[in-house]
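Peer 1: How does the following fold in three dimensions:
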Amino acid sequence: MNAETMSSKHGLAAGLVPTRADWTIDQGWEHYSAQEHATWKTLFERQSRLLPGRACDEFVQGMRDLPIAADAIPDFRRLNDVLMQRTGWQVVAVPGLVPDEVFFEHLANRRFPSGHFIRKPHELDYLEEPDVFHDVFGHVPMLMNPAIADYIQAYGQGGLRAQKLGVLDKLARVYWYTVEFGLVQQKDGLRIYGAGIASSASETVFALDDASPNRVRFDLPRVMRTRYRIDDFQETYFVINHLDELLSLANIDFAPLYAQVQHQPEYAPGQVLPDDVVLTRGTGMYHDARRGGK
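Peer 2: The predicted structure is shown next:
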């Protein structure tokens, strides 16, 4: 790949000045190296072994229907041929993180911005910035689902409004605890639909199997007041009963909710409230140990 891909930071985080106002670039699929395709293969095969019985049915179906395989980083042009027909979405390549308003504008117009770079072999287990594996493997299968497709578009539209109102942090928590780290209750048990879990080998196991985190029924005002972890596993996962619940969120007028929660206390990531519907009360042992037992 190019020199920018070789740096440790990408896009906005690297101070990049874009050549296009929407920050899009050509994916340059032909320029991926054999090593980069091999990294994709390692990540793909590892997650493919872990996700059966853990990923939700809609994720599994989306993966089956898309031209995504272990042998090579997907070509966005081929992905878009299928995705556009199914839900009207397309994947656009960006150099890395983009400004919030650019991100929301893409989502509002059914364009999903994906980093075109892939992590280095020594970064398989943790990467600070979302790369092509996180964005494509984690997010794109769910964009084949009409409920998720509509919800993420509505999030983009809502993000543009939230910016103007100065309450973006509240809306960002909704995205974080649904699209990135959401769980859904299926008839055969809890399943993953959030991309941050689905693209992470360690969090795939932690989110469903570990005794440490809380698993709490999703409640919108509660989620909007709950901080999250960006540097480690989540301390609490919020659970919806069905993906169609997200459609109701897409149609809500958030303005009264912003006014309701704006000046109320915020909750710590691992806090359990008396009126929470708790599916699993976590032990907190993992994060306690990370904090040195304090």
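Peer 1: only C-alpha atoms for contact and neighbour calcs from this point on.
Peer 2: Will do.
Peer 1: where do the helices sit along the stretch 101-250 of the chain?
Peer 2: With DSSP state H, counting those that start in this stretch as the criterion, the stretch 101-250 of the chain has helices at 132, 140-143, 146-165, 168-175, 195-198, 201-209, 220-224, 245-250.
Peer 1: Can you spell out which helices and strands pack onto the fifth one?
Peer 2: So that's helix 195-198. With contacts taken as 3 or more CA pairs under 8 Å, 6 or more residues apart in numbering; DSSP states H and E, helix 195-198 sits against helix 201-209.
Peer 1: So what touches the helix it packs on?
Peer 2: The contact list for helix 201-209 (CA atoms under 8 Å, 6 or more residues apart in numbering) reads 46-47, 50-51, 54, 125, 190-192, 197-198, 213, 233-234, 237.
Peer 1: and what of stretch 217-227?
Peer 2: Residues from elsewhere that reach stretch 217-227 (CA under 8 Å, 6+ apart): 170-171, 173-174, 177, 238-240, 257, 261, 264-269, 276-279.
Peer 1: measure it end to end?
Peer 2: Start-to-end span of stretch 217-227 (CA to CA, to the nearest Å) is 16 Å.
Peer 1: repeat for stretch 86-105
Peer 2: Stretch 86-105 has its terminal residues 21 Å apart, counting by CA to CA.
Peer 1: For it, could you pull out the residues that count as buried?
Peer 2: Across stretch 86-105, burial judged by 16 or more other CA atoms under 10 Å covers 87-98, 102-105.
Peer 1: What of stretch 71-89?
Peer 2: By neighbour count with 16+ other CA under 10 Å, stretch 71-89 contains the buried residues Ala72, Ile73, Pro74, Phe76, Leu79, Asn80, Val82, Leu83, Met84, Thr87, Gly88, Trp89.
Peer 1: Which single one of these is nearest to Val136?
Peer 2: Nearest to Val136 among those: Pro74, at 8.0 Å, using CA to CA.
Peer 1: Can you tell me the SS state at that closest one?
Peer 2: coil (DSSP: H, G, I helix; E, B strand; the rest coil).
Peer 1: Also this sequence, please, to line up against the first:
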Amino acid sequence: MSISIFNQDDYQRFADQNGIELSAVGPIPHDELVALLSQTLDNEDVPWPIPVEKRQSYLEACAAGEQFSIGEFTDLTVDLKHYANSQNYDGYTFEEHLSWACLVAQQQKTKHEFACREYLQGEALFEIGAAMIPNYWLLNARIYQQTGWQLATVKEIIPAELFFTCHSRRFFPVTTFMRPLGTDYLEEPDIGHDVAGHVATFTIPAVANVMQNHGRARDLIYERRDQRLVGVTDAIEIQAINKHADQLLTYAGRIYWFTVEFGLVMQDGEVRDFGAGILSSPGETKYSIQNDESNRILIDPQQDADLLRLANTDYLISEFQKTYFVSESFDRLDTLTPQRILEASEKAMSLPDFTWREIVPGDRVLNVGRTATSVNEKYYRLMAGQQMDDCLRRTALGNLKMFAEGFDRELLKQFRAAPPEIPDNALDWYRASQT
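Peer 2: Next up, the predicted model:
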């Protein structure tokens, strides 16, 4: 167990800053949890009543003090392998509960100012206690009743292939650790992101469909991979087939990133947040809409060219995003079928990428950020040896490699507008650097 850097006076200061009654912070008592869970399990006035035959064993496991690991209300499950985890609810410290309470209090202020109304309506359904970390036995039951989704606890960030496997079966992977007290943004997902950020999005039908359809797109990708592997014995060819499938999922994951995680939507003529990665961070919630640093670009997800814009845009997870994509409506987002996600990913593999800072020809720009760059700036920075982030560097090198090896420029017509030609001197520089 880590040693806290805070004392009781610090706890009181955090509580006062966030309007929290310090004496109310702490875990739900076990007897109260069991009684509440029993009442919840028997609720029939919900969209997804819990099967009667599942209720008693579920309640008994919680009452016996077993740790929650994965939902069991359907016949489907997911093999999480060595990533499988369970929530040791009694193991949370007071400071961790206080960290949750402070984060939720801060989130509520920014969510009610910047989140879309569907998100706020969804959040009200789950009765997530503001003074205590949610117990997954109770939360899983409530989520299933409202959405048909369930929780699956994991130890850490899991591979994309497993992540989307969970989605195809309506499981959402959740971690069990809470960010340190006083921390706003975290690169890796914690309870503050997985629960306080994502749970409400399950109730937005279009977003829940996009999540599950990404899982189904994953299934299509790996079914095709398995078909291609039949009869193949050459190790190099096997490796190439596996790599192709993994790359396709990477492009599909970008569509997920810029919608489910960091998506915005037009609502009543204004830009509103719905992405869980945004709304789990009070700082990024405000930043995503009010700052003058990042780009905001309007997209119509039912247009194939706009899906390619997402699939061909690289990003970093280490800081607030530099470009946000704003969907015209949730109805448009609901057109992201598994087949369209797969088709966009296949096309994206043959096209050059954009960085997370670029304004691209054909973009419908709502805001040009202070850190915006042109399409070709990354090449000039690379040749000049200037400082650039990892996203710019790998995108520049990847595109130069693609063009140096021979690229059919007719493919660029699939974008809304063809990007400018890569400078000849950049290609010469790249070829020389490879000798």
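Peer 1: Any chance you could compute the TM-score here?
Peer 2: Scored against TM-score structural alignment, normalised by the length of structure 1, the superposed chains reach a TM-score of 0.85; 273 aligned residues with a CA RMSD of 2.5 Å.
Peer 1: closest one to Gly62 of structure 1 among the helices of the stretch 101-250 of structure 1?
Peer 2: helix 140-143 (4.2 Å).
Peer 1: Trace that closest one over to structure 2 and give me the residue numbers.
Peer 2: Alignment of helix 140-143 of structure 1 against structure 2: residues 199-202, by TM-score structural alignment.
Peer 1: average gap between stretch 137-145 of structure 2 and structure 1?
Peer 2: With mean CA distance after the TM-score superposition for structure 1, stretch 137-145 of structure 2 departs from structure 1 by a mean of 1.8 Å once superposed.
Peer 1: counterpart of that stretch in structure 1, which residues?
Peer 2: So stretch 137-145 of structure 2 sits over residues 77-85 in structure 1, by TM-score structural alignment.
Peer 1: Repeat that for stretch 310-321 of structure 2.
Peer 2: Aligned by TM-score structural alignment, stretch 310-321 of structure 2 falls on residues 223-234 of structure 1.
Peer 1: Please apply the same query to stretch 115-123 of structure 2.
Peer 2: Under TM-score structural alignment, stretch 115-123 of structure 2 corresponds to residues 55-63 of structure 1.
Peer 1: what about that stretch, distance to the chain center?
Peer 2: Here the centre of mass of C-alpha atoms in stretch 55-63 of structure 1, compared against the chain's by CA atoms, centre = their mean, to the nearest Å, lies 15 Å away.
Peer 1: Next, the buried residues of that stretch.
Peer 2: Ala55, Cys56, Asp57, Glu58, Phe59, Val60, Gly62, Met63.
Peer 1: which one of the residues you listed is nearest Gln185 of structure 1?
Peer 2: Cys56 (8.7 Å).
Peer 1: Would you agree the closest one is in contact with Arg191?
Peer 2: Yes. Using CA atoms under 8 Å, Cys56 of structure 1 is in contact with Arg191, at 4.8 Å.
Peer 1: can you list residues touching both of the two?
Peer 2: Joint contacts of Cys56 of structure 1 and Arg191 (CA under 8 Å, 6+ apart) are Val184.
Peer 1: need the strands for the stretch 1-150 of structure 1, in chain order.
Peer 2: With DSSP state E, counting those that start in this stretch, the ranges of strands along the stretch 1-150 of structure 1 come out as 90-94, 111-115.
Peer 1: Next secondary structure after the last one?
Peer 2: The C-terminal neighbour of strand 111-115 of structure 1 among helices and strands, as given by DSSP states H and E, is helix 132.
Peer 1: Find the residue at the geometric middle of structure 2.
Peer 2: The centroid of structure 2 falls nearest to Glu261 when counting by CA atoms, centre = their mean (3.4 Å).
Peer 1: got the contact list for the aligned partner of it in structure 1?
Peer 2: Applying TM-score structural alignment, one finds that Glu261 of structure 2 aligns to Glu180 in structure 1. Glu180 of structure 1 sits next to Tyr193, Gly194, Ala195, Gly196, Ile197 when contact means CA under 8 Å, 6+ apart.
Peer 1: if I look at the fourth one, how far off is Tyr32 of structure 1?
Peer 2: In this case it means Gly196 of structure 1. 24 Å.
Peer 1: Mind checking which of those two has more residues around it?
Peer 2: Higher neighbour count among Gly196 of structure 1 and Tyr32: Gly196, with 24 against 17, using other CA atoms under 10 Å.
Peer 1: leaving aside the residues next to it on the chain, what's closest to that one?
Peer 2: Using CA to CA, 6 or more residues apart in numbering and skipping the chain neighbours, the partner closest in space to Gly196 of structure 1 is Glu180 (4.6 Å).
Peer 1: Check the gap between the one you found and Leu273 of structure 1 for me.
Peer 2: 22 Å.
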